[in-house]
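Asks: My questions are about this predicted structure, shown below with the sequence.
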Amino acid sequence: MNILQFNVRLAEGGAAGVALDLHQRALQQGLASHFVYGYGKGGKESVSHQNYPQVIKHTPRMTAMANIALFRLFNRDLFGNFNELYRSITRTSGPVVLHFHVLHSYWLNLNSVVRFCEKVKNHKPDITLVWTLHDHWSVTGRCAFTDGCEGWKTGCQKCPTLNNYPPVKIDRAHQLVAGKRQLFREMLALGCQFISPSQHVADAFNSLYGPGRCRIINNGIDMATEAILADLPPVRETQGKPKIAVVAHDLRYDGKTNQQLVREMMALGDKIELHTFGKFSPFTAGNVVNHGFETDKRKLMSALNQMDALVFSSGVDNYPLILCEALSIGVPVIATHSDAAREVLQKSGGKTVSEEEVLQLVQLSKPEIAQAIFGTTLAEFSQRSRAAYSGQQMLEEYVNVYQNL
């Protein structure tokens, strides 16, 4: 079996983390695997390119730049295809799995992707198509994240915001949505198996394309994190005031970090110590420690290991790996109500809470937070969570899909 993982980025973002982990685990188990990514920062080669074996940068910088420039007017990526991979894929001996992840974000023209899949399937029938949906892009006219909008259910009549990712200057979602959905139906007709880590994303997809069309395989923590976990000493109880973490790539983005909630936590003063991890923190106060964006996973996990809890208030994530990682090292997560947080926390017996409850919970000790959210002792919660988010189980479920299609 030869596996190709496809994702717009190599090592940035949750989808990249899942695709890269599947690639590395497959190589570790002796399977032939390659990782094809679109581009790195600024359309260049990823800064992580040399860190991983069998990875291929796919898109010329000018293609990515053209898509970025024109997307704001056209609401879709006009350029980008897999045509140069046709010969190597069709000449590969034995079964080939093409496993797609995030193909949008200024990388590929969707129609060109479907035509390519049609062509390679006709030439080589033992090609298997798999597509993991890490967001809602497959059901909307344009957006990757619905951010509470349900306009996709009625054909994206009028977009309530032009700023939702990917942002535009002119709203063409209503004109594009029918054609886009037809392309996904054509992928289904080619035998593509759609998968999502999120129940709510799968439900949205199945409501449009038919029951059971998208199945669920939950994300698991990656190999690097598992190695870090093995070395981290469990911190049962910290000293002094509660240390509360807030983690996001860009801390200014209200969709990922509820700005008002963080400011209300800051207003608790010396009752808590607030630690932020991410770029562009707008939060400054005597009880705030801004660590910046930590690219070293070991350093981030070591820092989180010292926390009493992580507060998660994103309204746009679908199956956030940071929650799996924090829970796996025994850090309780205090999450506001969202489908994504509810789904992740339920795996280790936890629950989401209101914003008012967050402000009460962050003042408690680590064992008290574990008891309140997970209904058990800190030790039992830690043990339960360590087992709940296994990356090896994720690989086994995907390989089972590859083999059965």
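Replies: Thanks, I have it.

Asks: From now on I want contacts and neighbour counts done on CA atoms only, so please keep to that.
Replies: Noted.

Asks: so residue 104 sits in a strand?
Replies: No: Residue 104 is assigned coil when assessed by DSSP: H, G, I helix; E, B strand; the rest coil, not a strand.

Asks: contacting residues around it?
Replies: Contact analysis of residue 104 by C-alpha atoms under 8 Å, 6 or more residues apart in numbering lists 8, 77.

Asks: Next, work out how far apart it and residue 368 are.
Replies: Look at residue 104 and residue 368: by C-alpha to C-alpha, to the nearest Å, they are 43 Å apart.

Asks: what do you get for residue 61?
Replies: Shown here: residue 61 relative to residue 368, a distance of 51 Å by C-alpha to C-alpha.

Asks: again with residue 306
Replies: For residue 306, the distance to residue 368 - C-alpha to C-alpha - is 16 Å.

Asks: now do residue 292
Replies: 28 Å.

Asks: repeat for residue 233
Replies: For residue 233, the distance to residue 368 (C-alpha to C-alpha) stands at 20 Å.

Asks: Between those two, tell me which one has more neighbours.
Replies: residue 368 (19 against 11; other C-alpha atoms under 10 Å).

Asks: Put this next to the previous one:
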Amino acid sequence: MKVVHLIAGNINGGAARGAYWLHKGLLEQGIDSTIITSSELTLGEPEIIGILNEENKELYKNNLQSEKKILSEYSNKSAELFSTGLFGFKLKSLDKIKKSDIIHLHWVNDNFLDISELSLFNKPIIWTLRDMWPITGGCHYAINCERYKSKCGKCPLLGSEIESDLSEFVQQRKEDLLPKDIYYVGISKWITEQARLSQILRGKKVSTIANCIDTLEYFPIDKSQSRSILGINTPKKIILIGATRIKDSYKGFNLLKNVLGNLDKEKYFLAVFGAVNDADISQFGFEYKRFGYLYDTVSLRLVYSASDVFLCTSTLEAFGKTVAESMSCGTPVVCFDCCGPSEIVEHNTSGYKAKPYDTQDMVNGINHICFSPNYKDISSSANKRILNFFDKSKAAEKYAKLYLSIKSGSN
């Protein structure tokens, strides 16, 4: 069984990381799994093939400029990510693609894949839905917009007032060009439900296999030891905040401001990683330590383990990778009871799910978790929750069964 995963972007972070862990789990299952990626980082692993040679770097540069030119026509476009799926590398000619039994798509944007090429593969295709892009007219999360459920156009992300705009074109192109026999898999029940409601996939079969992390990489370390290594010396409870694109509106940064504004600064210390600068965090008057971007699991494991609670204010999230990583390290999570994170956290057992989008309830949740007399039990439950349901071995077993059923024709 030869499976080729197509993954765009940095293989060491973001949506690609869940796909990478699945790949590692599949190798352990005896599946001949290969990743083809636009990431220049291949981790020195022979099963990861980077395609950015000199010729493809020039192609990527030209494609990037072409997409930028198209998007520049929308002068009122927001800063949120919008992808057209119009440009990509010539993947069908790759030897690994030709010899594969199954092509498995993950996050394929950033001008990695032109969707018109999918019909040329002549292979069974699985597409794991890691955000909303496969089901929309170009946005990766439909923020305060439900047009993906009917007809895109007048796209609020593009700042468009025209019905027949780029989003309408991209949506129609997907309806016209996507092969009818793709197997779609959501990484959470929430993203699966959005897919079933969408115009593009309405009537299509969409199943759910929960996203995964590597619990051999994320595990609890003694809090005092972690804090000592990180240079944190405080008697206060530590709240961890982190995301690679925290300023994206669906990450809830404005809600985070309200939460922090209502917490006792004498009781809490903030640990921050990712796309958060000093100006963002110093305005609230907390003691804090900022770690910047963390890509290695050792540093992330220490930061998670050193904290008392991880705060997730996302309002749209297909899964919640950082939520699962934190819990795997024994650090409970406070999130809103919505979308992907709500399927990971068990209320009052492994964390706290605040009423959407009630920031005072989130404050209550932080206080409840951090000062609970049963904190050690909550911490242990968080770790066990991930071990039992979200380890890479669980996802790999389910995908291996799906691959076999597709190859045998029984699916």
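Replies: Sure thing, it's come through. Predicted, not measured: the structure shown is a model, and the values here were computed from it.

Asks: Residue 240 of the second structure - that's part of a strand, no?
Replies: Yes: assessed with three-state DSSP, residue 240 of the second structure lies in a strand.

Asks: what do we get in the first structure for it?
Replies: Correspondence of residue 240 of the second structure to the first structure, assessed by TM-score structural alignment: residue 245.

Asks: ok, which stretches of the second structure are helices?
Replies: 15-28, 54-71, 95-99, 166-177, 189-197, 223-230, 253-261, 278-282, 297-306, 321-328, 341-344, 359-370, 375-389, 392-408 (DSSP state H).

Asks: Tell me which of those helices lies nearest to residue 41 of the second structure.
Replies: helix 15-28 (11.8 Å; C-alpha to C-alpha).

Asks: I'd like to know how many residues surround the aligned residue in the second structure for residue 193 of the first structure.
Replies: Residue 193 of the first structure maps onto residue 183 in the second structure, with residues paired by TM-score structural alignment. Residues within reach of residue 183 of the second structure, counting by other C-alpha under 10 Å, total 19.

Asks: isn't residue 183 of the second structure right next to residue 201, touching?
Replies: No: with contacts defined as C-alpha atoms under 8 Å, residue 183 of the second structure does not count as touching residue 201, sitting 10.8 Å away.

Asks: Please identify every residue contacting each of the two.
Replies: Common contacts of residue 183 of the second structure and residue 201, defined by C-alpha under 8 Å, 6+ apart, are absent altogether.

Asks: circling back: and the residue lying closest to the match of residue 193 of the first structure once chain neighbours are set aside, how close does it get to residue 315 of the second structure?
Replies: Distances taken as C-alpha to C-alpha, 6 or more residues apart in numbering place residue 126 nearest to residue 183 of the second structure, at 4.6 Å, with adjacent residues excluded. Residue 126 of the second structure sits 27 Å away from residue 315 of the second structure, going by C-alpha to C-alpha.

Asks: again with residue 100 of the second structure
Replies: 38 Å.

Asks: So if I had to pick from the two, which one is more boxed in?
Replies: A side-by-side neighbour count of residue 100 of the second structure and residue 315, using other C-alpha under 10 Å, places residue 315 first with 21 against 18.

Asks: With adjacent residues omitted, what lies nearest to the more buried one?
Replies: Excluding the flanking residues, the one nearest residue 315 of the second structure by C-alpha to C-alpha, 6+ apart is residue 250, at 5.3 Å.

Asks: number of nearby residues for the equivalent of residue 226 of the first structure over in the second structure?
Replies: Correspondence of residue 226 of the first structure to the second structure, assessed by TM-score structural alignment: residue 216. Using other C-alpha under 10 Å, residue 216 of the second structure is surrounded by 10 other residues.

Asks: Kindly report the same for residue 271 of the second structure.
Replies: As a burial measure, residue 271 of the second structure scores 22 neighbours (other C-alpha under 10 Å).

Asks: which residues sit in contact with it?
Replies: If you count contacts by C-alpha under 8 Å, 6+ apart, then residue 271 of the second structure has 238-241, 288-291, 303, 307 around it.

Asks: Against residue 347 of the second structure, how distant is it?
Replies: For residue 271 of the second structure, the distance to residue 347 of the second structure - C-alpha to C-alpha - is 23 Å.

Asks: any idea how far the residue lying closest to residue 38 of the second structure once chain neighbours are set aside lies from residue 353 of the second structure?
Replies: For residue 38 of the second structure, ignoring the flanking residues on the chain, the nearest one in space by C-alpha to C-alpha, 6+ apart is residue 8 at 5.2 Å. Remark: distance between residue 8 of the second structure and residue 353 of the second structure (C-alpha to C-alpha) = 32 Å.
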